[in-house]
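Colleague: The following comprises the amino acid sequence and a computationally predicted model.
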Amino acid sequence: HAGPAAGRHPLPDARQFAETVRMWGIDEGDTIVVYDDDHGLSAARAWWLLRHAGLRDSMLLDGGLEAWRAAGLPLQPGEVIPVPGTARPSWGRMPVVDTAGAEAMASGGLLLDARAAERYRGEVEPFDPVAGHIPGARNVPTAESIAEDGRLRPAAELAERFDAVGVDDATPVAVYCGSGITAAHAVLTLAVAGRPGVALYPGSWSAWVQDPSNAVAVGPEPDGASGRD
């Protein structure tokens, strides 16, 4: 999976990830809960990878460690060395698109850009050598799916937000970000909003800009943009 076409954060090797899952102590049939201390923006990548590996009973702790602390629940200090588990991951269970697929989605479906608005517009680019967005993509910053208390906004509110940019049952949808991390959070929030099955572009912007023949757009979305012909 290495190389520029894979972007800054390529997907792991399927065999290595399966071994890692077992090293985490995950057994076949386990329910898995992932969390972070970053409002789920990082943990959502683990949630997506686990589901991509066929571990469908994987969930995200809404609000993360902050919500756990706020609830007065216990924390355990020190290192934990789990007993190796028995899980047998089956890779390739979540929909993905490559660079060509993302381009096709922008013109014939709906391609969502999950980055902050200023990165989408090309005003700043802290990580990649080129600023801007994939032509035809709609900007739906995933950070705005999180409420002030660090939890996801209500499902109905999320659904309204995605409906407003053209997400519906009839249109194929894919999502990208800078390198495929926060876009995984967008996939999760779309599922919470009742729109499962959205494809992830793992290489995202960091892969797109590696090919100078790929077009780059800057500035805000045009009025009435739909992301579709």
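Modeller: Sure, I can see it. Fair warning: this is a prediction, and the values are worked out from it, not measured in the lab.
Colleague: from here on, contacts and neighbour counts on C-alpha atoms
Modeller: Fine.
Colleague: what distance separates the start and the end of stretch 175-188?
Modeller: Terminal residues of stretch 175-188 are spaced 11 Å apart (Cα to Cα, to the nearest Å).
Colleague: Just to check, Tyr120 is in contact with Tyr176?
Modeller: No. Counting by Cα atoms under 8 Å, Tyr120 does not reach Tyr176; the two are 11.0 Å apart.
Colleague: shared neighbours, those two?
Modeller: Asp113 (Cα atoms under 8 Å, 6 or more residues apart in numbering).
Colleague: burial measure for Ala70, as a count.
Modeller: Ala70: 9 surrounding residues under other Cα atoms under 10 Å.
Colleague: Check Gln16 too.
Modeller: 9.
Colleague: Next one: it from Arg119, what distance?
Modeller: For Gln16, the distance to Arg119 - Cα to Cα - is 33 Å.
Colleague: Could you do Ala43 as well?
Modeller: Distance from Ala43 to Arg119, by Cα to Cα: 22 Å.
Colleague: got it, and Ala199?
Modeller: Computed as Cα to Cα, the Ala199 to Arg119 distance reads 21 Å.
Colleague: who does the helix or strand hosting Ala106 touch, helix- and strand-wise?
Modeller: According to DSSP states H and E, Ala106 maps onto helix 99-108. Contacts defined by 3 or more Cα pairs under 8 Å, 6 or more residues apart in numbering; DSSP states H and E place helix 99-108 against strand 173-176, helix 204-208.
Colleague: okay if I get those as TSV plus mean neighbour count and distance to Met23?
Modeller: Formatted as TSV, the helices and strands packed on helix 99-108 follow (neighbours: other Cα atoms under 10 Å; distance: least, Cα to Cα, whole Å):
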stretch	mean neighbour count	distance to Met23
strand 173-176	28	30
helix 204-208	27	29
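Colleague: Of those, which is nearest His185?
Modeller: Set against His185 and scored by Cα to Cα, the helices and strands packed on helix 99-108 come closest in strand 173-176, at 9.9 Å.
Colleague: counting contacts, what elements does that closest one pack onto?
Modeller: Applying 3+ Cα pairs under 8 Å, 6+ apart, one finds that strand 173-176 contacts helix 99-108, strand 110-113, helix 182-192, strand 199-200.
Colleague: Out of these, which one sits most buried?
Modeller: Per-stretch averages of neighbours, counted by mean count of other Cα atoms under 10 Å, single out strand 110-113 among the helices and strands packed on strand 173-176, with a mean of 30.
Colleague: one more structure, for comparison:
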Amino acid sequence: MKNIICILICGFVVGCASSGFNRGTLKGQLGVKTPVVTDAEIEKVLALKPNLPKTFKLGVFFKNSDSYYQFSNWRWSDEDKNIFLNLSKKSDYSEMITEVFQILPSTISGEGDLNSIRLAAARHGADAVLIVSGVGEVDRYTNNLGWSYFLIAPALFVPGSEADALFMANATLWDVRNGYLYLTAEAESQTSNTYIAAYGKENKQLLEVSKNKALKKLDEELLKMVQGIKKR
């Protein structure tokens, strides 16, 4: 009996602790695939110069995650995409961007790396391509009321569970012709939810809230970066 009690107590202690988020690992899932870098490649990049005309056509590529966890818990919605596909309709961008269109994954050949995306954008007639990527994760644990779950019934009415949902978003603007990187913008949002164990929201519902907030912040960060390009 004592052993059973000890096991239950240990399980509760472990469940109480939040495992947190490994932001380094999550950031590693953002962006597109990059080839092995050599000194020669670095020299080529350093020699690149901005080549974007004052008014340009913009292709937007929304990167889908290769991770099953990511794919099953969040997707790019039409509302998400319209934040970026409607840039030319916003006064802050209309002087620069004449047309915006989506680069679909089906038009990209190869492994989906930067060069493959640039090639697809070139076929669409884009001068620049904006690559938007995201990653999300949910951390669940019990709070100080979680001990009551030992009695089973409280799991139906005691809010002893917590869930933190983190979504990180990234946007990079590249020159289609020479691969020059014009800007990088990042944003993240973390939301917390206290719930009754039997009625908690699914991961996708929690991440949807964080995703919406993160993309709103990313839109704001992108504007700051674009204003910097205008001044060049």
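Modeller: That came in fine, so what should we check first? Please read all numbers here as calculations on a predicted model, not as lab measurements.
Colleague: Can you give me the TM-score here?
Modeller: Once superposed, chain against chain, the TM-score is 0.22 (TM-score structural alignment, normalised by the length of structure 1); 94 aligned residues with a Cα RMSD of 6.3 Å.
Colleague: hmm, back to that, could the helices and strands packed on helix 99-108 of structure 1 go into TSV alongside distance to Ala184 of structure 1?
Modeller: TSV is the format used below for those (distance: least, Cα to Cα, whole Å):
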stretch	distance to Ala184 of structure 1
strand 173-176	8
helix 204-208	11
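Colleague: so which of those comes closest to Ala186 of structure 1?
Modeller: Ala186 of structure 1 lies closest to strand 173-176 among those, at 7.2 Å (Cα to Cα).
Colleague: Now Lys131 of structure 2. Nearest residue, chain neighbours left out?
Modeller: Small correction: residue 131 of structure 2 is Ile, not Lys. Residue nearest to Ile131 of structure 2 in three dimensions, not counting chain neighbours: Phe61, with 4.9 Å by Cα to Cα, 6 or more residues apart in numbering.
Colleague: burial of the one you found, as a residue count?
Modeller: For Phe61 of structure 2, the neighbour count with other Cα under 10 Å is 24.
Colleague: now swap in the one 10 residues further on and tell me
Modeller: Close neighbours of Phe71 of structure 2, defined as other Cα under 10 Å, add up to 15.
Colleague: Relative to Gly24 of structure 2, how far out is it?
Modeller: For Phe71 of structure 2, the distance to Gly24 of structure 2 - Cα to Cα - is 19 Å.
Colleague: can you check Ile5 of structure 2 too?
Modeller: The value you get for Ile5 of structure 2 to Gly24 of structure 2, if Cα to Cα is used, is 38 Å.
Colleague: one step back: tell me which element the residue nearest to Ile131 of structure 2 falls in.
Modeller: Going by DSSP H and E, Phe61 of structure 2 is in strand 56-62.
Colleague: Report all helices and strands that that strand contacts.
Modeller: Counting contacts by 3+ Cα pairs under 8 Å, 6+ apart, strand 56-62 of structure 2 packs against helix 78-85, strand 97-102, strand 128-142.
Colleague: To Lys230 of structure 2, which of the ones you listed lies closest?
Modeller: strand 97-102 (11.5 Å).
Colleague: Show me what the closest one is packed up against.
Modeller: With contacts taken as 3+ Cα pairs under 8 Å, 6+ apart, strand 97-102 of structure 2 sits against strand 56-62, helix 78-85.
Colleague: how far off helix 78-85 does it point, in degrees?
Modeller: Here the directions of strand 97-102 of structure 2 and helix 78-85 differ by 150 degrees (axes from the mean of the first three to the mean of the last three Cα atoms, to 10 degrees).
Colleague: Next, the buried residues of strand 97-102 of structure 2.
Modeller: Neighbour counts using 16 or more other Cα atoms under 10 Å place 97, 99-102 of strand 97-102 of structure 2 among the buried residues.
Colleague: One more: stretch 181-196 of structure 2?
Modeller: Residues of stretch 181-196 of structure 2 classed as buried by neighbour count (16+ other Cα under 10 Å): 181-182, 185-191, 194-196.
Colleague: quick check: longest helix of structure 2.
Modeller: Counting by DSSP state H, the longest helix found in structure 2 is helix 203-230.
Colleague: list the buried ones in whichever strand or helix holds Phe12 of structure 2?
Modeller: Following DSSP H and E, the helix or strand that holds Phe12 of structure 2 is helix 2-16. Buried residues in helix 2-16 of structure 2, counted by 16+ other Cα under 10 Å: 12, 15-16.
Colleague: tell me which residues in stretch 217-226 of structure 2 are buried?
Modeller: 217-219, 221-223, 226.
Colleague: still on that earlier bit, buried residues in the helix or strand just after the helix holding Phe12 of structure 2, which are they?
Modeller: For helix 2-16 of structure 2, the following helix or strand on the C-terminal side (DSSP H and E) is helix 23-27. Across helix 23-27 of structure 2, burial judged by 16+ other Cα under 10 Å covers Leu26.
Colleague: Now distance to Val33 of structure 1 too, for the helices and strands packed on strand 173-176 of structure 1, in a markdown table please.
Modeller: Below are these laid out as a markdown table (distance: least, Cα to Cα, whole Å):
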| stretch | distance to Val33 of structure 1 |
| --- | --- |
| helix 99-108 | 30 |
| strand 110-113 | 26 |
| helix 182-192 | 14 |
| strand 199-200 | 21 |
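Colleague: and Arg22 of structure 1, which of these is closest to it?
Modeller: Checked against Cα to Cα, the stretch from those lying closest is helix 182-192, at 22.3 Å.
Colleague: helix or strand for Ala122 of structure 2, which one?
Modeller: Here Ala122 of structure 2 sits within helix 114-123, counting by DSSP H and E.
Colleague: oh sorry, the question was meant for Lys44 of structure 2
Modeller: Going by DSSP H and E, Lys44 of structure 2 is in helix 39-47.
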